[in-house]
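Asker: have a look; sequence and predicted model below, questions after that.
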Amino acid sequence: MHPSRRAFLAGSGLLPLMVPMLEQSVSTAHAAEDGPIRRAIPSSGETLPVIGIGTSRRYEVEPVPEKIAPLREAVRRFVALGGSVIDTAPSYGTAEDVLGLILSQDGLREKVFLCSKVGATGREGGAAEIARSFRRLNTDRIDLVAVHNLIDTTANLATLRELKARNKIRYLGVTVWRDSQFADLEAVMQRETLDFVQVNYAIDDRTAAERILPLAKERGMAVMVNVPFGRDRLFKAVQGRDLPPWTAEFDCTSWPQFFLKYVLAHEAVTCPIPGMAKAAYVEDNLGAARGRMPDAAQRTRMEAYVDAL
């Protein structure tokens, strides 16, 4: 998360965290009175809270108590407020080790939908990397493992299917993080049976909505969204600006919620995974998973506002 976000949080109020949910404009959303909106994984019907945590960069710290403490507090707060999805990868430095230490306490592992990736090449290389993730995460089961950046997709998906058959993982998928990968991603989505895809999508990076998100809906694939806050430009663009008054129409009280609600308002999106390294960020971000979502006209207005910055 961009450092300037601290300024926005300092001046922003948070949505009430325990209020009856209002009717959602997105038909796939399911709300609970005391928790965030949940959406279904198409391949199983299992529902997930619609905001998760991404661990790239922010959880790549030295695995010592003083470095882990604020991250542990963020995860505890996340779970307490009804969150469950946490995404990591072997390539995120020490993030798997750090997350494994955090989840080993307070019964957190049983409350988290744990996701990792595989980015090695060859059947042996991929299997070895996944085995290492199990050790680093200190778990005997990972909920979702996805092929990272479409690396050796055929070999790695074969390994993941074997692990799924053995109940070592529950779901499998693939990930990308930039628009130039979309043609290859589309080809994989057309030929493979996947539970999840992970893709970059934000109010200032809308290309995924043209073909990838509709295809995911058509093919029955859940969609995780990485970089939902864009690539630094969004927070810089709104720095020092007040929210437009019309954002109250969809229960938005901060810029992070503005960006997340835009992403969540797309019916194909299951769960964006912004980085959250502090409990204050968790509380603000999860506010986006409550209340009304912008409708089509409001989303168009949001786009026009951001495009004009």
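Answerer: Arrived safely, thanks for sending.
Asker: rest of the way, CA atoms for contacts and neighbours
Answerer: Noted.
Asker: can you give me every residue that contacts the most centrally placed residue in the chain?
Answerer: Closest residue to the average C-alpha location of the chain: I273 at 2.0 Å, with C-alpha atoms, centre = their mean. Contacts for I273 (C-alpha atoms under 8 Å, 6 or more residues apart in numbering) come out as I51, G52, I53, G54, V85, I86, D87, M224, V225, N226, V227, P228.
Asker: now the last one. Nearest residue, chain neighbours left out?
Answerer: Right, the one you point to is P228. Leaving aside its sequence neighbours, P228 sits nearest to A202 (C-alpha to C-alpha, 6 or more residues apart in numbering; 4.7 Å).
Asker: distance of the residue nearest to the centre of the chain from S84?
Answerer: Distance of I273 to S84, computed by C-alpha to C-alpha, to the nearest Å: 11 Å.
Asker: please enumerate the shared neighbours of these two.
Answerer: Listed as contacting both I273 and S84 by C-alpha under 8 Å, 6+ apart are G52.
Asker: for the residue of the chain most remote from its centre, what is the enclosing helix or strand?
Answerer: Relative to the centre of the chain, the most outlying C-alpha is that of E124, 28.8 Å out, by C-alpha atoms, centre = their mean. Taking DSSP states H and E as the definition, one finds E124 inside helix 123-137.
Asker: likewise for L48?
Answerer: Using DSSP H and E, L48 falls in strand 47-49.
Asker: put this next to the first one:
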Amino acid sequence: MKYRYNRDGEKLSVLGYGCMRFTKTGGTIDLAKARREILSAVERGVNYFDTAYVYPGNEEALGLILEQTGIRDRVNIATKLPQYLIRSSAAIEKDFREELKRLRTDHIDYYLMHMMTDYSQWENLRRFGIEEWIQEKKQSGEIRHIGFSFHGNTDMFLRILNAYDWDFCQIQYNYLDEHTQAGRAGLEAAAAKGIPVIIMEPLRGGKLVNLMPEKAREMVRNHPSGRSAAAWGLLWLWDQPGVTCVLSGMNSVEMVEENCRLASEAEAGIFTESDQAFIEKLKEEIRAYVKVGCTGCRYCMPCPSGVDIPGVFRCYNHMYTESRKEGRHEYAQTIGLAAEPGFGSRCVRCGRCEKLCPQVLPIRDLLREADRALRPLPYRIGIGVVRKILLRKPKS
């Protein structure tokens, strides 16, 4: 196992264990199977285990397994405050106490504000005294490191990143999402501040392995390196020095063994120019199935009407490269849950974007088409309901 370091010089395994994907049987986590997989990972040097308050049964399972096996002190537990559910200062403390109980521990090593999408969410937490609460917990040792996980656009990520003295952060990042969500710009901004970056969805939930177009699969099979699709995705991340730890939702001992083997090769700068060129060709092949030829260059931004043009097209393309459900979920989460949602419907057809687009895309027509596809009536209603819950301002 290779290791990189946090701001205190403590070692973090370059491969982290994403516990969300523990195997379930009849809706219940298979504890015996999860135990075998966790032990296998720890024996091979994995020391970062990620869970969350809202993953059903997940914290309880991890806590029980660590207690029964006596390995709590050999690992770092990362879990998350469901900031979108918080409505009072008391609720912060209540949820945290419940997490300690579930995890059967007296401290959390890495504690995150879960699923931040907009700066307004951090403002709400500040109104509830989150900064003072964090300071208290760090002084008592109940929280060792504080961070946030993020699912929004780059600009919002940078605002949140610069709003507090974070110890670490967690972003969705992979070679297909290089310039979306926090993106490479966010990764490098965090690295420039010396903030460790934890990577989630390194293989897009397995889609960069299981749902690749056939020609892309063939390219991987025929490459002289013999690397698997998963290896290309993981090594692309570890090649970047700003990446501290890559989470993998491992749910078999075989997967643990293979990913740990790959992690033993995890060196910054491991990719050659030829490797980088191959990744670019792989991306081109995958993107051949996209609906809109938007490269995410952002020359069209900012939109005077507040439309997140690259974000809309990214989600629209997800409907074709992955599934309708995935594209609509991405649209709802990353655009619909912003304080000022950049829906395509906000377009007033001024035409400024089309004059700036290097791809000469008919952006105005495509925005209307994309918004209709991404936000059919049930989704419009659902987004509205969720916005009222997650973005509701606290009473003063």
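Answerer: Received it, and whenever you're ready, just let me know what you need. Since we're looking at a predicted model, the values are computed, not measured.
Asker: thinking again about what came up before, residue in the second structure matching the residue nearest to P228 of the first structure?
Answerer: For A202 of the first structure, the aligned residue in the second structure is N174 (criterion: TM-score structural alignment).
Asker: residues touching that match, list them.
Answerer: E201, P202, L203, R204, G233, W236, L237.
Asker: helix, strand, or coil at it?
Answerer: When classified by DSSP: H, G, I helix; E, B strand; the rest coil, N174 of the second structure comes out as coil.
Asker: now stretch 214-230 of the first structure: which residue numbers in the second structure?
Answerer: Going by TM-score structural alignment: stretch 214-230 of the first structure matches residues 188-204.
Asker: quick one: end-to-end length of the matching stretch, please.
Answerer: Per C-alpha to C-alpha, stretch 188-204 of the second structure runs 20 Å from first to last residue.
Asker: can you mark which positions in it are buried?
Answerer: Buried residues in stretch 188-204 of the second structure, counted by 16 or more other C-alpha atoms under 10 Å: 188-191, 195-204.
Asker: is it possible to get CSV of the residues you listed that adds secondary structure and distance to L103 of the second structure?
Answerer: Shown next, in CSV, are these (DSSP: H, G, I helix; E, B strand; the rest coil; distance: C-alpha to C-alpha, whole Å):
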residue, secondary structure, distance to L103 of the second structure
E188, helix, 33
A189, helix, 33
A190, helix, 29
A191, helix, 30
I195, coil, 26
P196, coil, 24
V197, strand, 24
I198, strand, 21
I199, strand, 22
M200, strand, 21
E201, coil, 24
P202, coil, 26
L203, coil, 28
R204, coil, 27
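Asker: that older thread, give me the helices and strands touching the helix holding E124 of the first structure, please.
Answerer: Here helix 123-137 of the first structure touches helix 95-103, strand 113-118, helix 153-165, going by 3 or more C-alpha pairs under 8 Å, 6 or more residues apart in numbering; DSSP states H and E.
Asker: so for G35 of the first structure, which of those sits nearest?
Answerer: strand 113-118 (15.7 Å; C-alpha to C-alpha).
Asker: what's the matching range in the second structure for that closest one?
Answerer: Strand 113-118 of the first structure maps onto residues 76-81 of the second structure, going by TM-score structural alignment.
Asker: the matching stretch vs the first structure, average offset?
Answerer: Mean deviation of stretch 76-81 of the second structure relative to the first structure after superposition (mean C-alpha distance after the TM-score superposition for the first structure): 0.6 Å.
Asker: quick one: contacts of that stretch?
Answerer: 47-53, 92, 95-96, 108-114.
Asker: for PyMOL, what selects the buried ones among those?
Answerer: In PyMOL syntax, the buried subset of the contacts of stretch 76-81 of the second structure is picked out as below (16+ other C-alpha under 10 Å):
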select buried, resi 47+48+49+50+51+52+53+92+95+96+108+109+110+111+112+113+114
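Asker: what about the contacts of stretch 76-81 of the second structure, which are in strands?
Answerer: Y48, F49, D50, I108, D109, Y110, Y111, L112, M113, H114 (DSSP state E).
Asker: out of those residues, which is nearest to N6 of the second structure?
Answerer: Y110 (10.8 Å).
Asker: could you verify my assumption that that closest one touches G147?
Answerer: Yes - contact criterion C-alpha atoms under 8 Å: Y110 of the second structure and G147 qualify, at 7.2 Å.
Asker: those helices in the stretch 201-350 of the second structure, which residues are they?
Answerer: Per DSSP state H, counting those that start in this stretch, the stretch 201-350 of the second structure carries helices over the ranges 207-210, 214-222, 229-238, 253-263, 273-287, 309-321, 324-334.
Asker: just these: most buried one?
Answerer: Looking across the helices of the stretch 201-350 of the second structure with neighbours counted as mean count of other C-alpha atoms under 10 Å, the highest average goes to helix 309-321: a mean of 23.
Asker: so which bit of the first structure is that helix matched to?
Answerer: So helix 309-321 of the second structure sits over no part of the first structure, by TM-score structural alignment.
Asker: got a list of what the closest residue to F113 of the first structure other than its chain neighbours touches?
Answerer: Nearest residue to F113 of the first structure, sequence neighbours excluded (C-alpha to C-alpha, 6+ apart): V85, at 4.6 Å. For V85 of the first structure, the contact set (C-alpha under 8 Å, 6+ apart) comprises L48, P49, I51, G52, I53, V112, F113, L114, C115, I273.
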